[in-house]
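In: this one's sequence-less:
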């Protein structure tokens, strides 16, 4: 069997090129990418060339999808020379991982392809493989839409509705002098917890979308996070101790201060008269921050979900707080470990900026 014939066994569109970037062979799957015309022997810039007539007929469709760089219509095809992936191929360059994926309309249906290049042999002949990632793109779009609904609609509406419930509960508490006042105060407290949870989910979303760590002073970030907790829980202020905080610039997301605050807050909210000790140490190019308390420990279901890093029903505000901590530290290039023997000890490992 010819070495070029092997490409027919590749499920995705594949094109073999010689050293001058001329097509040696293309598999049958290329019809979804290049149409039914013959491409063997043609230079790559001709294969991925513009067809102005075809482009004009599909102008509205192409302009609606920024990553769409091609149209296939029977034997004809059009590729936008300004699309980054197309431009790389036409310039005899391997497409970069940073280039956008190539969207191609075939019979009115948009498919997305990710182009990868491998060297076939010692003669530097290349094999282009266009992996069909349409399902992945569709999944990303569904998740983005869901995030918009959850973030911009449900969370906003939820905060407003909770505020209404909280206001009415406060009025009931003020105007009652029996057990209804106590019930109303519990509603107020739970409303505050729900609002905190919606804010935490917003911070998680921002941490994922804007995941560029910045240099920040270790001691300042921890002290600022601690003061947030002390301000909201003055009754627990004396039980929070900061010890052995070295001078260092850590690399972490902007949400780190809130994440450390949530970690401390979880400890003081889950235990009456809890003692929380926050310390840190430096080793090589890493800082390890330890938050230790003598409380009852993180609920088993929340800790199990955190360790699995999977989807679960998070019924406690501390569950969201754990995910904020994990997201911030993970996106900062660090690690989180939790020990629940004799209380809860959270170890946070973050990189230190090189001096």
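Out: Perfect, I can see it now. Please read these numbers as outputs of a predicted model, since none were measured by experiment.
In: only C-alpha atoms from now on, for both contacts and neighbour counts.
Out: Will do.
In: for the residue at minimal distance from the centre of the chain, what are its contacts?
Out: The residue lying closest to the centre of the chain (CA atoms, centre = their mean) is residue 208, at 4.0 Å. Residues in contact with residue 208 (CA atoms under 8 Å, 6 or more residues apart in numbering) are 327, 331.
In: kindly report the same for the one 5 residues further on.
Out: When contacts are counted by CA under 8 Å, 6+ apart, residue 213 touches 251, 252, 253, 254, 331, 332.
In: before we move on, the earlier item: give me the three-state assignment for the residue nearest to the centre of the chain.
Out: helix (DSSP: H, G, I helix; E, B strand; the rest coil).
In: before we move on, what about residue 113?
Out: Reduced to three states by three-state DSSP, residue 113 is strand.
In: circling back: would you turn the contacts of residue 213 into JSON lines with neighbour count?
Out: Converted to JSON lines, these look like this (neighbours: other CA atoms under 10 Å):
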{"residue": "251", "neighbour count": "25"}
{"residue": "252", "neighbour count": "26"}
{"residue": "253", "neighbour count": "25"}
{"residue": "254", "neighbour count": "21"}
{"residue": "331", "neighbour count": "17"}
{"residue": "332", "neighbour count": "23"}
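In: okay, one more to line up with it:
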């Protein structure tokens, strides 16, 4: 008796610990289940010493109240804890309690009929007073229903044993031990196994208390609540505004989110089983890992989508299907179209018009007197400047389209070209270079050459400037190339604009040359730093990825 009361006390404490975890998923139901366990155990302990049947009946009936509700509370806990709380409603709880309520109605009056017990009598077995009886049909109805409910709740936790999280696996094992141990004991009692005088169910509740404590305290039951796949799908996939379609190896649609109806032309559920090549625009044109932009006629008009196809593999790495994701890029496509038109107008039309203006100014310079010739010369210079902007814009476009980090060339070769070009194009300027690469040949992306040239050109326009290129080895596969000049310092405001990457009507640069350097070095995975002082001029440093090889290896690579 005292042992059963200790079990009841332990279970009550664990129930309090679970109750304190409210409102976390399942905490309330687990606490209620453990209270019912303590109720059953305590009443059984109090019943055992009683020798008169009339006095014992109320204890037997109240124990039935716990035995009929524990399975329901276990199922409600399992549903809510594993993320299926949408099934836990007042209506579902009421439905689950229908059978227990009917059975308990007959249990409450079992002395007047034989539907639960047939001829119950108190007998002595091994010094203990127990009730000897034959079970009636309603007994088996109540027990069978309880076993079914326990089985359903247990299966929800069995699925978590195969979860990828080891914490969830250990939690599931502990909870299954907590509920299955007493029900195995109850099965021994129902089958009337010889040599077992007492009902082992309340005794097995010790396992329930210990296992529940382990799950709560050691395994942080309510701190690491599992998120099942169906919730992840509802939140992530169904919540996406991008259409997502899953295709099997037969190229049949097996799943689709709600947004997919935009491109499919009908409800996503109606797409299941259809041929993917006919149902999904851009499939199978886009292969695994690639993007394909397609135009789709929708209820909102023509929309553009980037179609991405990703392989779905099983645990052995074999492909079992594909996921097709379609990102709406209509606004981006329209922006690109507008930019293409504006770019063509600025680069082509405006340049041609400025060339005409410059030619007219050249012709006009010979027909005006000396007082007006300066104005004509200003017109010609400004027209040439605007035309040069168009040329620089075209160079930027070509540079960014052809940028390739894998196309390498010796840095010394590229710098020799740009320095020689500078000396020929700007004879009044002085060009020098200083190397500190410790006898190694450095290879850099070819995109670096036009970037360095744009910096040299920007410095050399200041007449007799002295331009020096410093090459310094960096760390982690990078090299620093600094272009320094003694011309006017780039204004601090302009340097900040280049660093931020955004111009405004008030904060902007004076041309496109420095933008070419900024965008070009970024296209090959590098960075750029600006320094300027009124007394010393400018120092612009490019940090670019490189590969360094010994001279012999480098010469053989150049030869190849």
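Out: Here it is on my side, so go on. As the structure is a prediction and not an experimental result, all values here were calculated from the model.
In: nearest to residue 10 of the first structure among the contacts of residue 213 of the first structure?
Out: Set against residue 10 of the first structure, the nearest of the contacts of residue 213 of the first structure by CA to CA is residue 331 (35.4 Å).
In: can you tell me, leaving aside adjacent residues, what's nearest to that closest one?
Out: Excluding its sequence neighbours, the residue lying closest to residue 331 of the first structure (CA to CA, 6 or more residues apart in numbering) is residue 211, at 5.9 Å.
In: let me see the contact set for the counterpart of the one you found in the second structure.
Out: Counting by TM-score structural alignment, residue 211 of the first structure lines up with residue 403 in the second structure. Applying CA under 8 Å, 6+ apart to residue 403 of the second structure gives the contacts 446, 447, 520, 523, 524.
In: which of those residues lies closest to residue 435 of the second structure?
Out: Set against residue 435 of the second structure, the nearest of the contacts of residue 403 of the second structure by CA to CA is residue 446 (18.8 Å).
In: give the equivalent position in the first structure for that closest one.
Out: Residue 446 of the second structure maps onto residue 252 in the first structure, with residues paired by TM-score structural alignment.
In: just checking, that match touches residue 326?
Out: No - judged on CA atoms under 8 Å, residue 252 of the first structure makes no contact with residue 326 at a distance of 11.9 Å.
In: ok, now which ones touch residue 123 of the second structure?
Out: Per CA under 8 Å, 6+ apart, neighbours of residue 123 of the second structure: 129, 130, 131, 132.
In: residues contacting the equivalent of residue 84 of the first structure over in the second structure?
Out: Aligned by TM-score structural alignment, residue 84 of the first structure pairs with residue 285 of the second structure. By CA under 8 Å, 6+ apart, residue 285 of the second structure lies in contact with residue 292.
In: does residue 285 of the second structure belong to a helix, a strand or coil?
Out: coil.
In: and it, how far from residue 297 of the second structure?
Out: 18 Å (CA to CA, to the nearest Å).
In: would you map the helices across the stretch 201-350 of the first structure?
Out: For the stretch 201-350 of the first structure, the helices defined by DSSP state H, counting those that start in this stretch cover 218-232, 256-269, 300-308, 317-331.
In: same thing with the stretch 251-400 of the second structure?
Out: Going by DSSP H, counting those that start in this stretch, the stretch 251-400 of the second structure shows helices at 261-264, 276-279, 330-344, 350-365, 370-402.
In: can you mark which positions in the longest one are buried?
Out: Going back to what we said before, that points to helix 370-402 of the second structure. By neighbour count on 16 or more other CA atoms under 10 Å, the buried set for helix 370-402 of the second structure is 373, 376-377, 379-380, 383-396, 399-400.
In: give me the mean deviation of that helix from the first structure.
Out: Compared with the first structure after the fit, helix 370-402 of the second structure shows a mean deviation of 1.9 Å (mean CA distance after the TM-score superposition for the first structure).
In: now that helix against helix 350-365, angle please.
Out: Helix 370-402 of the second structure and helix 350-365 are oriented at 160 degrees to each other (axes from the mean of the first three to the mean of the last three CA atoms, to 10 degrees).
In: same question, the third one
Out: Between the axes of helix 330-344 of the second structure and helix 350-365, defined by the same axes, to 10 degrees, the angle is 20 degrees.
In: and helix 330-344 of the second structure, what does it pack onto?
Out: Secondary-structure packing of helix 330-344 of the second structure (3 or more CA pairs under 8 Å, 6 or more residues apart in numbering; DSSP states H and E): strand 301-313.
In: follow-up on the earlier one: make CSV out of the contacts of residue 403 of the second structure and add distance to residue 457 of the second structure.
Out: CSV is the format used below for the contacts of residue 403 of the second structure (distance: CA to CA, whole Å):
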residue, distance to residue 457 of the second structure
446, 18
447, 16
520, 15
523, 20
524, 21
